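Novice: Take a look and give me a structure for this.
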Amino acid sequence: MQLGFVDTLVVFLSLGISLLIVVPLTGVLVRFRANYNPKALQLDAEGGAAPHTGPVVNSYFSMMARVWRIEGIAGLYKGLMPTTISTVFVTIVILIFLDTPKPRHGAYKAPDTRFLATFAYSVGMMLISLPTAVLTYRSITTPHRLGYFNLMKSLRVLLTSTERQKPWIIYLTPGLLAAETLHIALVTCILNPLRRVLLPTITPQLDITEISLWKAAVYFVIVACATIALAPLEVIATRLAIQRNHASTDYDAVAQEPESEGDGIPEYSGTDEDVIGLRHEGDPYTGLVDCAKNIVNEEGVMALYRAWWVTLLGGLGSAFV
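Specialist: Have a look, this model is predicted:
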């Protein structure tokens, strides 16, 4: 598809406005889901029982207020650069290689085709964007103030030496690909086909009388039920994405190396108070199921449903795109 200068300018201007709105909201969501808040007593260095001292945040908006109080507006825009790079790259690929009737921006919708082809397409897009998604999540959850244009220093903070030497190991993060693929399968192989059966395609020429209220109600119930499975997968994927990989005979394959790259890099908070707590790097999740079990055992089942309403609204919104 050939785009004129004005069309291209409009697309990227729209992207910029979208990022200004979406990045802070996504950053709060990632931190809320990543926050480690165990209910049980922890063992101190001497083996004695001690209560967990990390932040207790019980809602999305409480996390937003906490980020604003501790890190300010700069903290709300953590993850801006990797998000921008990923979004611009995907947009350029879509505009160049996909024949669409008009420019698209924001979240891209997979082409309407057979669900297996849609599944394969969605998995392919996930594999392309996974490294930047991992970097985005880690840049959001790190306490360090990373420069927008100091790429190498940022990578030393966000990635272990193993990940920098073998970048493909990010794809081997235990459980991460499984969580992402299962999420895609539920959406593309179940929700999308049911949406096509129950709801008409939304077009400017659509007559509202063509929409069956009972079919729409059935679809909304299906989305609500799907949220029961999708929301935990999103929480698990967040936890696994921020879990760094390190191969060493002295450490578990996914345990973080006790590196010092972050030394000397300023933090957002001028105090010892962190925005979120993270699970100890010496006791990593070893897979999707292990992550789910440990979250339930340590933090309670509702930790798997943090910001579940975001997942529900996303599913309902898909009925109108």
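
Novice: From here on, just use CA atoms for contacts and neighbour counts.
Specialist: Fine.

Novice: And the helices in this protein, which stretches?
Specialist: Using DSSP state H, the helices assigned to the chain run over residues 5-34, 60-76, 80-97, 115-141, 151-158, 161-165, 176-186, 192-198, 213-241, 288-299, 308-317.

Novice: Another sequence for comparison is provided below:
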Amino acid sequence: MGIVDFVVLAGILTVSLGVSLLITVPLTGALVRLRANYNPRGLQLDAEGNIEPHTGPVVTSFIGMLRRVKRIEGWAGLYKGLMPTLLFSLVLTIFAVTVLDANSPSRAGRVDPPTAGVLGTLMYSLLSMLVSLPSAIITYRSITTPYKLPYFRPLYSLRILLTPTERKRPWVLYSTPGLLTAEMLHVAYTALLLSGLRSLLLPRPSSEDNTFSTFRFGFYLLAEILSTAIICPLEVIITKLAIQRNHAAPEYNSVEQEVEDDGLDGEEYTEYAGTEEDVIGLRHEKDPYLGFVDCAKRIIEEEGWTALYRAWWITMLGGIAGALPTAMA
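Specialist: Got it, this is the predicted structure:
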């Protein structure tokens, strides 16, 4: 690839990335907020054991959350999470242009995983998940925080989003109770089961048997649609666990929470994104989820099983969109 080709390709990728972020960041923000919103369906107890009625926001639809964000926080609220998303996307774009075969990008606008079979796809997906997990955590927290985050003061923002424990020992993010388990289950189901089924039913165009079968494609599409029942709850659990901060000190285990000075003065916390109310309700940090199973169980007990299927149709549309390129190949 020559210098001119490289510059042209970089320019095209930059423009497409900018347009993509302008559209996807507000939609992703509304989705993350909707799934992260803590909305217990009944009475709860305060720290002294007294009955305390829940007074947080009740938002049950994706469009409703989008409108609520715009009403309370304005356009700035809609684009919360822009900077971490932009930085991580730039890293991936540069990696794609300089390291991978950028002359043959995928139809979805991202680099395709190596064609090394199901196990190769699984290992690739696991590695990608481990690399991107800290970025996903920071992005989710920047979206759900009630505080204003300046675009060009990353250190200040990290002091709000991460606890002192997480800043001193960043690897603690990987030990967030239940998060890695949920992510690995998500990757295993999508990269192992669904990818294996796709390889079996829908051979790649470069293979010898590249005859398109309407029956096989319909069967795979049905499998993608039915998989929403498994994938959507995993995505909701991942969202709720990702925004759960780790306060563990050396003398505590990974799930116990202690009061910890975050190094910020009180006046630095006075600038809220919303002037009158918070967009969503957040679970108290002194009552964390203790793991993957505990998170799923308590969501069902406190918020109802339907909370696990918030914006399920977006997950379903994502599965359908992933299957369509095969039909158009």
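
Novice: ok so, going back, any chance of CSV for the helices of structure 1, columns mean neighbour count and distance to residue 276 of structure 1?
Specialist: Shown next, in CSV, are the helices of structure 1 (neighbours: other CA atoms under 10 Å; distance: least, CA to CA, whole Å):
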stretch, mean neighbour count, distance to residue 276 of structure 1
helix 5-34, 17, 7
helix 60-76, 17, 9
helix 80-97, 16, 19
helix 115-141, 19, 8
helix 151-158, 17, 16
helix 161-165, 16, 24
helix 176-186, 19, 21
helix 192-198, 16, 35
helix 213-241, 20, 13
helix 288-299, 16, 14
helix 308-317, 16, 19
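
Novice: Mind putting those into TSV with distance to residue 252 of structure 1?
Specialist: Shown next, in TSV, are these (distance: least, CA to CA, whole Å):
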stretch	distance to residue 252 of structure 1
helix 5-34	21
helix 60-76	31
helix 80-97	28
helix 115-141	20
helix 151-158	18
helix 161-165	13
helix 176-186	17
helix 192-198	39
helix 213-241	15
helix 288-299	15
helix 308-317	32
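
Novice: out of the ones you listed, which comes closest to residue 49 of structure 1?
Specialist: Residue 49 of structure 1 lies closest to helix 288-299 among the helices of structure 1, at 15.0 Å (CA to CA).

Novice: average offset between that closest one and structure 2?
Specialist: In the superposition with structure 2, the average deviation recorded for helix 288-299 of structure 1 is 0.6 Å (mean CA distance after the TM-score superposition for structure 1).

Novice: In structure 2, what range does that helix match?
Specialist: Structural correspondence for helix 288-299 of structure 1: residues 292-303 of structure 2, per TM-score structural alignment.

Novice: So what touches that stretch?
Specialist: 38-42, 177-179, 181-182, 237, 241, 289, 305-308 (CA atoms under 8 Å, 6 or more residues apart in numbering).

Novice: Pull out the buried residues from these.
Specialist: Neighbour-count burial (16 or more other CA atoms under 10 Å) applied to the contacts of stretch 292-303 of structure 2 gives 38-40, 177-179, 181-182, 237, 241, 289, 307-308.

Novice: Could you dump these into JSON lines with distance to residue 278 of structure 2 added?
Specialist: Compiled in JSON lines, those are given as follows (distance: CA to CA, whole Å):
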{"residue": "38", "distance to residue 278 of structure 2": "12"}
{"residue": "39", "distance to residue 278 of structure 2": "13"}
{"residue": "40", "distance to residue 278 of structure 2": "16"}
{"residue": "177", "distance to residue 278 of structure 2": "26"}
{"residue": "178", "distance to residue 278 of structure 2": "27"}
{"residue": "179", "distance to residue 278 of structure 2": "25"}
{"residue": "181", "distance to residue 278 of structure 2": "30"}
{"residue": "182", "distance to residue 278 of structure 2": "28"}
{"residue": "237", "distance to residue 278 of structure 2": "21"}
{"residue": "241", "distance to residue 278 of structure 2": "20"}
{"residue": "289", "distance to residue 278 of structure 2": "22"}
{"residue": "307", "distance to residue 278 of structure 2": "19"}
{"residue": "308", "distance to residue 278 of structure 2": "22"}
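
Novice: of those, closest to residue 211 of structure 2?
Specialist: residue 182 (36.4 Å).

Novice: Just confirm the closest one contacts residue 234, I think it does.
Specialist: Yes. In this structure, residue 182 of structure 2 is within contact of residue 234 by CA atoms under 8 Å, at 6.2 Å.

Novice: Identify the residue of structure 1 aligned to residue 26 of structure 2.
Specialist: Per TM-score structural alignment, residue 26 of structure 2 is aligned with residue 24.

Novice: Against residue 18 of structure 1, how distant is its match?
Specialist: Per CA to CA, to the nearest Å, residue 24 of structure 1 is found 11 Å from residue 18 of structure 1.

Novice: do the same with residue 155 of structure 1
Specialist: 26 Å.

Novice: shared neighbours, residue 182 and residue 234 of structure 2?
Specialist: By CA under 8 Å, 6+ apart, no residue touches both residue 182 of structure 2 and residue 234.

Novice: Now do stretch 24-42 of structure 2: distance to the chain's middle.
Specialist: Centre-to-centre, stretch 24-42 of structure 2 and its host chain are 11 Å apart (CA atoms, centre = their mean, to the nearest Å).

Novice: same deal with stretch 36-45 of structure 1?
Specialist: Distance, centroid of stretch 36-45 of structure 1 to centroid of chain: 26 Å (CA atoms, centre = their mean).

Novice: what does stretch 289-306 of structure 2 give?
Specialist: 18 Å.

Novice: Mind telling me what residue 159 of structure 2 corresponds to in structure 1?
Specialist: Aligning on TM-score structural alignment places residue 159 of structure 2 opposite residue 156 in structure 1.

Novice: wait, doesn't that match sit right on residue 261?
Specialist: Yes. Checked against CA under 8 Å, the pair residue 156 of structure 1 and residue 261 is within contact range at 5.9 Å.

Novice: from the buried ones among the contacts of stretch 292-303 of structure 2, which is closest to residue 191 of structure 2?
Specialist: Looking across those and measuring by CA to CA, the closest to residue 191 of structure 2 is residue 182, at 13.9 Å.

Novice: That'll do, ta.
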